[in-house]
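Chemist: predicted coordinates and the sequence they were generated for:
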Amino acid sequence: MKKEYRLQFLLFVLMLVLISLVSSKLYFRFDMTKEKNYTLSAYTKELLLNLEASVKVTWFKSPNVDVFFPSLKYLNDMLSEYKRCSKGNFDVSVKDTSSLSSEAVNKLGIIPREIEAQDNAVKVIHKLYSGLMIEYMGETRVIPFVDDVDSLEYDIARFILSMRDVTMGNIQTGTVSLIADPALLESDYSYVIPWLEYADFNVLPLKLPIDTVPQDLPLLVIGSDYIDHSSAAAIDMFLQKEGRAVFFVSGNKVDVKGSWKPRPKVKDFLLDVLSYHGFYINSDMALDLVNNFRITMSQVDNKGTKLINYPFWIQIPLSGIKQGNPVFAAYRPLISFWPSSIDIDLDKNPNLVPYVFTGNNSLTLIDSYSTDPLENHFKKFEDASFKPSVITAGQTKPSRILVISDEYMISRAIDYTGSTYNMDFMVNCVEYISLKDNLLLLKNKKHSPPPFKQFEDSEKLISLIFRARLISLIFLPLFIFILGLYVFIKQRRLR
């Protein structure tokens, strides 16, 4: 009997050893998030299974970058997931940038980030690299710096699709026609083309006057008062033939470089075309007394600055958008600059849908009004009747059209507000009319906060990691062993 118990005990110990050895060789993880944020989407898995060639990803990283960006732990896990789901067609390698010169890394398009940290009471600047190079079908794309995985799945998917299109000669797949005032495209709207190009769109500016608009390409139009009658007629014909388009247009022209005073647009051919299709862009101006942006302005006597709530620059909260629509992927509050209201005519076009509303504390002004930020606009509207206004509308059939009643939303006005999501929203709009819904939805994946807070004291972080490893590698296995031993001895005594 003693030999039997001794044999059982030895088998139990051997089982623990085997489990430990096997678990160290196998890769597995559990995604406990409700939305499965750390699991590749069905769209990405299908994309990986239909690769025409192998994808090679090289992670150029500094040896200590993980200390300053703990969320990079998830990047390593996600890349392993790509490799597992690709059936051998996704190769991942890590390159230590300390073995390369700064010039060599910069030439690859990998950009460093400088982080200030404390080391023995001395401030030290760490120059850190963490960039991805993706190679596929002879093409290369680069993510200059990555510190989390929030947009990783979207970026890799769009890069693969873009590189495939370029290699196969499908240039039109990623091309968008652009109509904008040439005098403003390199100044007020200088962010537009670079933002679209970074999203892998080939931008085709159309020169005025326009006889025809390419029917098979999506169209982006910015502004309206510079468009002549024949060009407006070409746009009208494009829409009648079920062309896909997004319009950033206003009912007023604002003196952006001067007094900020608006003037209604009259005899605007493009606005007439949009009204023919059911989108009436009014010459009023919407303002919101609660959801607005605070501007830093100089005092009248030049003695310092002050913060002013400016109701004509409206922040659009999550409650003000048509949630669930792919165009609002990865939504952060939009800032609308001097927007006009939109009336939609369902009798003329029953497919029209409002997409963005101002808040419940908003109203519209008509005719003569002041937009001077130094005036007390709030006192003037204490007894006003408030009503939300539509400032974005669209249709999904017979073709996709979006109309945003704010041509300043994607201008350099965002420099005042830091609202870079306005530009991301523009990209979303173009991707939406390009029928890239599945790609857009990848932006919605939100990931959990990093497992550790960021520490300036490296010794404190090392101590914390040591204690965590001590618990997981020694105390926890020892506890399991003792528990098993206890159960074994108890069973023996019962017999």
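Modeler: Sure thing, it's come through. Keep in mind that this is a model prediction, so the values were computed, not measured.
Chemist: drop to CA atoms for contacts and neighbour counts, all remaining ones
Modeler: Fine.
Chemist: list the buried residues in stretch 194-201.
Modeler: By 16 or more other CA atoms under 10 Å, the buried positions in stretch 194-201 come out as Leu196, Ala199, Asp200, Phe201.
Chemist: biggest strand in the chain by residues?
Modeler: Criterion DSSP state E: the longest strand present in the chain is strand 305-316.
Chemist: how close does Ser71 sit to Glu135?
Modeler: Applying CA to CA, to the nearest Å, the value for Ser71 to Glu135 is 24 Å.
Chemist: sorry, that was for Phe90
Modeler: The spacing between Phe90 and Glu135, counted by CA to CA, is 10 Å.
Chemist: need the residues touching each of these two.
Modeler: Common contacts of Phe90 and Glu135 (CA atoms under 8 Å, 6 or more residues apart in numbering): Val55, Lys56, Val57.
Chemist: check the secondary structure at Phe378 for me.
Modeler: Classification of Phe378 by DSSP: H, G, I helix; E, B strand; the rest coil places it in helix.
Chemist: residues contacting the nearest residue to it once chain neighbours are set aside?
Modeler: Nearest non-adjacent residue to Phe378, counting by CA to CA, 6 or more residues apart in numbering: Leu289, 6.6 Å away. Neighbour list for Leu289: Pro311, Asn361, Ser362, Phe378 [criterion: CA under 8 Å, 6+ apart].
Chemist: another one to put next to it:
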Amino acid sequence: MKALFKRYVFSLLSNPLSYIVCAVSCLYFSFDFFAAGRFFSSAGTTDMRAFFASIPKACVLAVPALAAVLPSWNKDLGLPYGEWTPVFARILSVLAVLSVPLVLSCAIPVAASFFGDVECAQVLCGYLGICLYLICAVSLCVFTLSFFKSGAAAFPVCALFLAAANYAHLLPLYVRLPSFASSLLRSISFAWRFDTFGKGIIDSRDVLFYAAVSGLLYLFSVCVQESRRGGASPFFKKERNLIFAGLVLVLAVSPRVYFRTDTTASKKFSISAYSKSLVSRVTEPLSVDYYLSPRLTSLYPQVRDVTDYLASYCSLNPKISFLVHNPSKNGTAQKLESAGIAGRTIQTAGETGTSFETVYSAVTLSYLGRTEIIPFVMGTDTLEYDLGGRISALADEKVRIVQVACGNGLSLDEDYSYIIPWLESQGFSVLRTAFPSMSSAYVSSFVSYPNIPLVVIGASEATESDCDAFRDFVLEGGRAFAAVQPYTVDIKNDWQITQDNGYFSQMLGIFGINLMDSVTSDVSNFRLTMTSDTRAGGTGTESRTEYVNYSQWPVLLSQTCAPRGMTLFWPSASVMDTETGAMEGYSLSPLLVTSHASWQEDIKSQTFTTNPFFAAKAAGKDQPKSSFTVAVQAVKRGDSVPSLIVFGDQYALHSGMIAYSSSSVVDMRSLEFLSDSVLKLNAEEALAALKNKNSFNKTLYKIPAENLAETAKKAVASSVLIPLAVIIAAAVIFIIKRRRFNK
């Protein structure tokens, strides 16, 4: 066995194609992750799933190419080895060579870790999945090669078979198939099976699938070999039949008896102790129904995680039943639409062209005649939070209401159009209210609802009596969130900053919270893209784009109350006067802070400007740098729930500013902070923790924007040049040793 293995490895290393395959594979891994994945753009992420997804793509050509380099099967038929040894040596030798680019690819997660946090458990689990995948892929290619005399002739067939095995689950995207056919293609897809490993989950179904399929392909290859030798011995036939039956049994049983291990540090795919406690409060039958379109299951592997998670969640209490329904049967789709559950439209390509299809992935929870709905779910990131909020409302018969009042002259419908839909999507019923002087026959004053948490957005038009009403609201037991600044910004025109009447800021001083009438700037800031289509003289057009780091839009680093960071807009910092707060019975603590390189800019200074091209890029000599508090909470003595949360930025929740900071997807981080704060005010901080437990920071926060380009060159160079240097060195060493041996 050892001699045969060495012979095959020597054959691979003697062929220049092996080194080319290793080098090209390393280049492709780096290109696909850094360049094609736009790693260094605003959408860049340290999530390694994209990296691991590139490996099966490269293997479609790499594995057949290496397998084709092996000596012809006919040359080995007369060798004095047992039935199992030659095939095993072939598989093992190809895996040995493939281990070179696989090991060298570790440079990519290492390079990514210099820009942000890389979850080690995800990386280790991903490499485990890739190893299992490679064993399966190599076994398939070796089996295919057993039918050919020439490796060159077998290469395209191997590549075609491996591509089909990789992406069988995508066929229903282009050809309409029965549900059983789609399910079968999904179950045999090598790449679809790998998806859970890339997330940090070890699923016994996928492990056993790879093991059983690899074993079957190995067995089939041995059978072909023995048939070429002139027939198998009776003992081998019995051995073959027994092994075949055992592997088929494993494939049949594994989908029904399985376990899943969540290896992530935060246990993001596991059920928390809070959820277990919450489920235990269900004392009557609770029905959980999951309406899932089979089309989604074919296209998105993560949908399986939803089904598995719901099944595991519901198994915690015998009074909870769980069923999965096909919305396309028995008029179910019409019933869902009548219940207010709208489907999502996806685009598919078929034999007759592009078409659009309505799909569903909705969860309903029915308990004692009441129903809660999760209208659409595609993953498990916030599923535990969504379930927890709905079950809490059902089991405790608690209606979650929040009132929202806008006091800066802007509109909730136009200027803050995201706030109400966002809060409703988080399970809150939203009540529109107003400051007393702004109330009408259609909109009540917030003082009419002292037991409902209050959200105030801006207070520049609030009168002194309005501010007194807010103060009394909080002092008398009400709970409030206030996103305010002591100035306003003309965000629709030239971004001119104007000091407001100061009533609200002065009122907050009673609680020991003093808003600074200066703009907090930071070297950790948002990079503006400024585009001009007009020449300086005003004649003709000339497209020109400039990128400006705008210090007055700080970007918060990852922290407890903003796990994914957050972009702020001309924020006002708070100075906490703990002695004054204690006199009123409140303890103060910061919730959000800027970096240690931030500073204050006096808006009354003659040199102050909001123009991004002329705004200061760094603190001046007379501007001390420090970390500033931009959100603070006040907790009443003897209480654990905040009475007041002050957020020094009324524009972070503005629809237009959210659009500024968004890339391909809407930047919801400020809205997440708002909903988390409302949950705190509603004594549901443990529920908010469920949502944030999956908020592993994957942004490129470690490198300042101005240093990103330079560092990016170094990262790409290290992830490309080091592997190439190692491969070239290995080739040179092998050539030198071979020449010495030949002499």
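Modeler: Cool, the structure landed. Values in this document were obtained by computation on a predicted structure and should not be read as measured data.
Chemist: picking up where we left off before, buried stuff in the longest strand of structure 1?
Modeler: Ile308, Asn309, Tyr310, Pro311, Phe312, Trp313, Ile314, Gln315, Ile316.
Chemist: including distance to Leu220 of structure 1, could those residues go into a markdown table?
Modeler: Below are these laid out as a markdown table (distance: CA to CA, whole Å):
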| residue | distance to Leu220 of structure 1 |
| --- | --- |
| Ile308 | 33 |
| Asn309 | 32 |
| Tyr310 | 29 |
| Pro311 | 28 |
| Phe312 | 25 |
| Trp313 | 23 |
| Ile314 | 23 |
| Gln315 | 23 |
| Ile316 | 22 |
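Chemist: which member of those residues is positioned nearest Gly251 of structure 1?
Modeler: Among those, Phe312 lies closest to Gly251 of structure 1 (CA to CA), at 14.0 Å.
Chemist: pull up the gap between the aligned partner of that closest one in structure 2 and Lys329 of structure 2, please.
Modeler: Matched by TM-score structural alignment, Phe312 of structure 1 corresponds to Gln552 in structure 2. Separation of Gln552 of structure 2 from Lys329 of structure 2 (CA to CA): 55 Å.
Chemist: return the residues in contact with the nearest residue to Leu334 of structure 1 once chain neighbours are set aside.
Modeler: Take Leu334 of structure 1 and drop its neighbours on the chain: the residue closest to it by CA to CA, 6+ apart is Ile316, 5.3 Å away. Neighbouring residues of Ile316 of structure 1 by CA under 8 Å, 6+ apart: Asn291, Pro333, Leu334, Ile335, Ser336, Val356, Phe357, Thr358, Gly359.
Chemist: so of these, which two are at opposite extremes in space?
Modeler: Maximum pairwise distance in the contacts of Ile316 of structure 1, criterion CA to CA, is 13.7 Å, between Asn291 and Val356.
Chemist: now for the spatially closest residue to Ile314 of structure 1 that is not a sequence neighbour, how many residues are close by?
Modeler: Excluding its sequence neighbours, the residue lying closest to Ile314 of structure 1 (CA to CA, 6+ apart) is Asn292, at 4.4 Å. Residues contacting Asn292 of structure 1 under the criterion other CA atoms under 10 Å number 22.
Chemist: which residue lines up with Asn292 of structure 1 in structure 2?
Modeler: Using TM-score structural alignment as the criterion, Asn292 of structure 1 maps onto Phe526 of structure 2.
Chemist: Arg7 of structure 2: what's it in contact with?
Modeler: Arg7 of structure 2 neighbours (CA under 8 Å, 6+ apart): none.
Chemist: mind listing what's buried in the helix or strand hosting it?
Modeler: Taking DSSP states H and E as the definition, one finds Arg7 of structure 2 inside helix 2-13. Residues of helix 2-13 of structure 2 classed as buried: Leu4, Phe5, Arg7, Tyr8, Val9, Leu12, Leu13 (neighbour count, 16+ other CA under 10 Å).
Chemist: from the chain's centre, how far out does that helix sit?
Modeler: Relative to its chain's centre, helix 2-13 of structure 2 lies at 43 Å (CA atoms, centre = their mean, to the nearest Å).
Chemist: corresponding residue for Ile335 of structure 1 in structure 2?
Modeler: Correspondence of Ile335 of structure 1 to structure 2, assessed by TM-score structural alignment: Thr567.
Chemist: in structure 1, which helix is the longest?
Modeler: Longest helix in structure 1 by number of residues, with DSSP state H as the criterion: helix 2-25.
Chemist: that helix: which residues count as buried?
Modeler: So, applying 16+ other CA under 10 Å, buried residues of helix 2-25 of structure 1: Phe9, Phe12.
Chemist: what does stretch 463-470 of structure 2 give?
Modeler: Counting neighbours by 16+ other CA under 10 Å, stretch 463-470 of structure 2 gives Thr463, Glu464, Asp466, Cys467, Ala469, Phe470 as buried.
Chemist: nice, that's everything, thank you.
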